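Asker: prediction below, plus the sequence it came from.
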Amino acid sequence: MNRVKNTVGAMAATVLLGAFSVPAAASTSSDAEAAANPAYRVLKHLDYSGPGKASLRVGYYDRTHDKGFGWNKVKKKHNITKYSAVEYIAKSPNRNRVGNSTTYHMTGYAGKYRCRNGVCTLVKQYKMILSVNEKVQRDGQDKGVITMYCVGVVRCPNWVSTTLAKENRSLAASDEGTVPEEDAPDNSQAPSDEVVDEADLEDENTPMDGGAPADEGDAVDGTETYLSSYQPLADSVSVTAPTTALTASGRERLAASYSPLAWTVPVSATEDRYRYAGSYNRLR
C-alpha cells in the first residue's frame, strides 16, 4: 500500500514539475534570442527637437538585402561614426513628419570650404537627413533612429562626422547608461519580431548627378574649413568665419550654428582666450 502511495506521489510531483518547467524553458529561449540579437538595445538617449529623447539603438544592417535600422545602419552603410554627429542633427529645428506616420525627418548641412587669399569658397555641401520613428516599442521607448545619411552619396566622407560631432553641445560623457561607440556591438541580423513601417523604407542615397564622381570636392590639401548649419551654407565666407575648434593640423576649422552662419565675426570672439607675448621690457 505504501509502495502505491509513493508511486502516485512521485507521478504527481513529476507532473507538477513538468507544468512549471514550460515557462522556464520559454523564458530561457527568449533570453537566448535577446542575447543573440541585441538590435533593440539602446546605446544612447539623444537630445531631440521632438518630444523627449530619441533612442539610438544597436539596430542592424543586412548588406546583402540593404535592410536595417539604428546605429549599425548609420555606421556601416552611411559612414556616420559619431553619436554626437547623429545628435547634432537630432536637435535640428527642421523637423518634418513623413505623411501620417510616426516617422520624422530632421535636416541639416555640412560643408567644406577652400580658403585662399582671405576668402573661403564652398566646394562641397551635403544635406543631412536623420530619420526618427517615435513609435513606442515593447520596452516603453521609441524605436528611435532609423537612418542618417548624406543626400547624394551612399557613404558620407569622414569629415562630415567630425564636423557635426565637434559642434554638438551635448554633454555625452555624463549621459548615464550610454554605451561607448567602441563597445557598440556589430549586428547584421534583423530581430525576428521587427515590424518595418513603410515610412522607414526611404533612404535617398542615389547621387544627384549620376555623371559626377561620388568623391568630387572631397580631396584635402590643407586649406579647408569645415562648417555645418541647420540652413544651407553660404557660397563663400571670409577667412575669419566663426570657428569653435581646430583640428590637429591647426588649419582646418569646424563650426556650426542653429541659425545661418554669419559671414564674418571679430577674431577676438572666436580665437582662444589666451595670448602669448615676449618683450625686452616688463610686460603689462
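Answerer: Yep, that arrived.

Asker: alpha carbons only for contacts and neighbour counts from here, please
Answerer: OK.

Asker: packing partners for the biggest strand by length in the chain?
Answerer: Secondary structure assigned by DSSP state E gives strand 119-136 as the longest strand of the chain. If you count contacts as 3 or more CA pairs under 8 Å, 6 or more residues apart in numbering; DSSP states H and E, strand 119-136 packs onto helix 83-90, strand 103-116, strand 142-150, strand 236-238.

Asker: next, count neighbours for residue 43.
Answerer: Residues near residue 43, counting by other CA atoms under 10 Å, number 22.

Asker: residue 54 is in contact with that one, correct?
Answerer: No: checked against CA atoms under 8 Å, the pair residue 43 and residue 54 is beyond contact range at 10.8 Å.

Asker: the longest strand of the chain vs helix 83-90, what angle?
Answerer: If you take axes from the mean of the first three to the mean of the last three CA atoms, to 10 degrees, strand 119-136 sits at 80 degrees to helix 83-90.

Asker: tell me the angle strand 119-136 makes with strand 103-116.
Answerer: When the same axes, to 10 degrees is applied, the directions of strand 119-136 and strand 103-116 differ by 170 degrees.

Asker: next, the angle strand 142-150 makes with strand 119-136.
Answerer: With the same axes, to 10 degrees applied, the angle from strand 119-136 to strand 142-150 works out at 160 degrees.

Asker: and strand 119-136, which residues are buried?
Answerer: 120-134 (16 or more other CA atoms under 10 Å).

Asker: what of stretch 139-147?
Answerer: Within stretch 139-147, the residues scored as buried using 16+ other CA under 10 Å are 142, 143, 144, 145, 146, 147.

Asker: adding distance to residue 167, write those residues out as TSV.
Answerer: Listed next are those as TSV, based on distance: CA to CA, whole Å:
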residue	distance to residue 167
142	25
143	25
144	22
145	20
146	22
147	20
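
Asker: and which of the residues you listed is nearest to residue 25?
Answerer: Distance ranking of those against residue 25, using CA to CA, places residue 143 first at 28.1 Å.

Asker: below is structure B, check it against A:
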Amino acid sequence: MKRGAVLVTLLLSIVTGCFVPTATAAAADGSTIVFQWKNTEKRSLFVRSGAWNGNKGFGWVKIQTKHNIHKFQTLRFISNNPKGATFQGSDALYEAYANKKVCTDGKCTYTDSIPVRLVMAFEYVSNYYGVDINGTLGVKTSYCIADDRSGDCPDWVDLAFAGTVFSTSSDKYPSAMTTTVEMSYSPRTRLSD
C-alpha cells in the first residue's frame, strides 16, 4: 500500500510540475550534446540540442525545425567528405549533395542535385543565443543551399542518406517509374552508370 501511495504522489508531482525528472531537465537544456562522432579527418564533431525561436538559433532544434533535416546520419555523411572542410574563421564548412534520379522504362535521368552544408564551430563560447555553453560550440547548423537562400530542404533530401526508392505505376501508365534519392560528394548532373 505504501508503494502505491509513493507512486501516486510521484505521478502527481510530475503532472503538476512540482517535480521535474533530471533526464527531462537535461533534454530541455540547449547545451546538451545529442550526437557525437569522428569524421574521416579524425576530428571530433558534435551537435548540441540548441535553441531556435523562429528567427535565430543553432543546433539540432534549428536543423530540424528550420532546415528539415532529421537524421544524424545525414550530418555524419556530410562531414565525411573526402575533400575535407573549408574554413571561414573558426567555422568548418562541409558539403555533400542530395541527388534525385528518376527512371522510366529503364531510362534514368538525374532531376535534382542539391548541395547540403554543415557548419561546425570549433570556437569556445560561453553563451550562444541565450544558451550557456562554456565550451566548444559544435555544429551551428546544416542546411540546403538553394537559390532562394531559405536553407529549407525538401523532404526527400533527408531520405537520400538511406538511398530511398519510390515506385509509381498505374493502369493508365503501366510503365514503372522509380525515383531514387542518394547522397554524394559531387553533384550528379548526368548518369554515371
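Answerer: Everything's here; your move. Note that the structure is predicted; figures quoted are calculated from it, not measured.

Asker: what's the TM-score once they're superposed?
Answerer: With the length set by TM-score structural alignment, normalised by the length of the second structure, the two chains reach a TM-score of 0.68; 150 aligned residues with a CA RMSD of 2.7 Å.

Asker: which stretch of the second structure is the longest strand of the first structure matched to in the alignment?
Answerer: Mapping strand 119-136 of the first structure onto the second structure (TM-score structural alignment) gives residues 107-124.

Asker: for that stretch, give me the average deviation versus the first structure.
Answerer: Superposing on the first structure and averaging over aligned pairs (mean CA distance after the TM-score superposition for the first structure), stretch 107-124 of the second structure comes out at 1.1 Å.

Asker: am I right that residue 60 of the second structure sits in a helix?
Answerer: Yes: applying DSSP: H, G, I helix; E, B strand; the rest coil, one finds residue 60 of the second structure inside a helix.

Asker: just give me the match in the first structure for it.
Answerer: Under the alignment by TM-score structural alignment, residue 60 of the second structure pairs with residue 71 in the first structure.

Asker: check residue 71 of the second structure too.
Answerer: Aligned by TM-score structural alignment, residue 71 of the second structure pairs with residue 82 of the first structure.

Asker: do the same with residue 142 of the second structure
Answerer: In the first structure, residue 142 of the second structure lines up with residue 148, judged by TM-score structural alignment.

Asker: distance of the closest residue to its match other than its chain neighbours from residue 37 of the first structure?
Answerer: Of all residues not flanking residue 148 of the first structure in the chain, residue 130 sits nearest, at 4.3 Å (CA to CA, 6 or more residues apart in numbering). Using CA to CA, to the nearest Å, residue 130 of the first structure is found at 24 Å from residue 37 of the first structure.

Asker: three-state assignment of the equivalent of residue 233 of the first structure over in the second structure?
Answerer: When the second structure is aligned by TM-score structural alignment, residue 233 of the first structure is paired with residue 188. With three-state DSSP as the basis, residue 188 of the second structure sits in coil.

Asker: pull the contacting residues for the residue sitting nearest the centre point of the second structure.
Answerer: Nearest to the mean C-alpha position of the second structure, counting by CA atoms, centre = their mean, stands residue 69 at 3.8 Å. Shown in contact with residue 69 of the second structure (CA atoms under 8 Å, 6 or more residues apart in numbering): 63, 142, 143, 153, 157, 158.

Asker: and those, which are buried?
Answerer: Burial by neighbour count, 16+ other CA under 10 Å: within those this picks out 63, 142, 143, 153, 157, 158.

Asker: now render those residues as CSV, adding distance to residue 193 of the second structure.
Answerer: As requested, those are exported to CSV (distance: CA to CA, whole Å):
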residue, distance to residue 193 of the second structure
63, 33
142, 29
143, 28
153, 26
157, 21
158, 23
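
Asker: taking those residues together, which two end up most distant?
Answerer: 63 and 157 (12.9 Å).

Asker: residue 12 of the first structure versus residue 2 of the first structure, what's the distance?
Answerer: Noted for residue 2 of the first structure: a distance of 15 Å to residue 12 of the first structure, by CA to CA.

Asker: between these two, point out the one with more neighbours.
Answerer: residue 12 (12 against 7).

Asker: residue 89 of the first structure against residue 130, yeah?
Answerer: Yes: counting by CA under 8 Å, residue 130 is a contact partner of residue 89 of the first structure at 6.6 Å.

Asker: longest single helix anywhere in the second structure?
Answerer: In the second structure, ranked by residue count with DSSP state H as the criterion, the top helix is helix 2-16.

Asker: run through the residues that contact the match of residue 233 of the first structure.
Answerer: So residue 188 of the second structure contacts 99, 110, 112, 113 (CA under 8 Å, 6+ apart).

Asker: quick one: the helices in the first structure?
Answerer: 2-36, 70-76, 83-90, 158-166.

Asker: can you put the ones you listed in a markdown table and add distance to residue 96 of the first structure?
Answerer: Converted to a markdown table, these look like this (distance: least, CA to CA, whole Å):
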| stretch | distance to residue 96 of the first structure |
| --- | --- |
| helix 2-36 | 33 |
| helix 70-76 | 19 |
| helix 83-90 | 12 |
| helix 158-166 | 20 |
